[in-house]
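*Asks:* Take a look and give me a structure for this.
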Amino acid sequence: MKPGIHPEYRPVVFRDKSAGLTFLTRSTRSSDQTISWTDGQTYPVVDVEISSASHPFYTGTARVVDTAGRVEKFRRRYGSRSARPEQTDR
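*Replies:* Modelled structure (predicted):
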C-alpha cells in the first residue's frame, strides 16, 4: 500500500437507532460523537438506520411476494396469446 493516501482504519462503534443494537468493529468511518464501550475505552460512534437487528429480512418480518399469483392475474387479464402469428407465403 502507498503510504499517506489511505484513511485511518480504527475501531468504531456502530449503533442502530431503531433497535438499540451497538457493536464494535473496525472501519474508516469517522464521527464527532463518541461513546464509552464496555472495555472502558472511548470510541467514535456512527448511527445507522438499519442493521441486522432491525432489517425485515433478518428479523423474519419480511413479506413474501406471490409471483405466481401475479402471472395468473396477467394471464386472466390479457389472455394467452401466441408469441408469433403464423406467416403465409406470398
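*Asks:* only C-alpha atoms for contact and neighbour calcs from this point on.
*Replies:* OK.
*Asks:* Could you pull out the strands in the protein for me?
*Replies:* For the chain, the strands defined by DSSP state E cover 10-16, 22-27, 34-36, 42-48.
*Asks:* by contact count, what packs against the last one?
*Replies:* This means strand 42-48. strand 10-16, strand 34-36 (3 or more C-alpha pairs under 8 Å, 6 or more residues apart in numbering; DSSP states H and E).
*Asks:* one more to put side by side:
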Amino acid sequence: MQQDKQPDYHPVVFRDRAAGYAFLTRSTAVSDQRIEWDDGETYPVVDVEISSESHPFYTGKARTVDTEGRVARFERRYGGAAGQGTGGDAPA
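*Replies:* So this is what the prediction gives:
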C-alpha cells in the first residue's frame, strides 16, 4: 500500500441540532468548531440535519402507506379482481 494515501481518521462529535443529540465516533470529517466532550477531551464537532435520533424511520414516526385502501379503491373503480379482462367499465 502506498504511504500517505489514506485520509486522516480521527474522533469526531456529530451533533444533531433537531434532536439535541450528540455522539462521538471516528470519521474523516473535518470542522473548525470544537466541543468539550464528557471525557474532558476536546473534539471537532460537525452539525448534521438528521441522525438516527430524529429520522422518522428510526423514531417510529414514519408514515405508512395505506396499501389495503389503495387496493380496495382500485377494485371499486375497475370492478372486482384485477386481470379479469372485462375491457371497459365495470358491470353495475
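*Asks:* so how far does the helix ranked longest in the first structure sit from its counterpart in the second structure?
*Replies:* Ordering each helix of the first structure by length in residues (DSSP state H) puts helix 67-78 first. Compared with the second structure after fitting, helix 67-78 of the first structure deviates on average by 1.9 Å (mean C-alpha distance after the TM-score superposition for the first structure).
*Asks:* quick revisit: please work out which of the strands of the first structure is packed deepest.
*Replies:* strand 10-16 (a mean of 19; mean count of other C-alpha atoms under 10 Å).
*Asks:* Specify the angle between that one and strand 42-48 in degrees.
*Replies:* Per axes from the mean of the first three to the mean of the last three C-alpha atoms, to 10 degrees, the angle that strand 10-16 of the first structure makes with strand 42-48 is 40 degrees.
*Asks:* average gap between strand 10-16 of the first structure and the second structure?
*Replies:* Strand 10-16 of the first structure sits 0.2 Å off on average (mean C-alpha distance after the TM-score superposition for the first structure).
*Asks:* check contacts around the counterpart of residue 52 of the second structure in the first structure.
*Replies:* Superposed on the first structure with TM-score structural alignment, residue 52 of the second structure falls opposite residue 52. Residue 52 of the first structure is in contact with 58-59, counting by C-alpha atoms under 8 Å, 6 or more residues apart in numbering.
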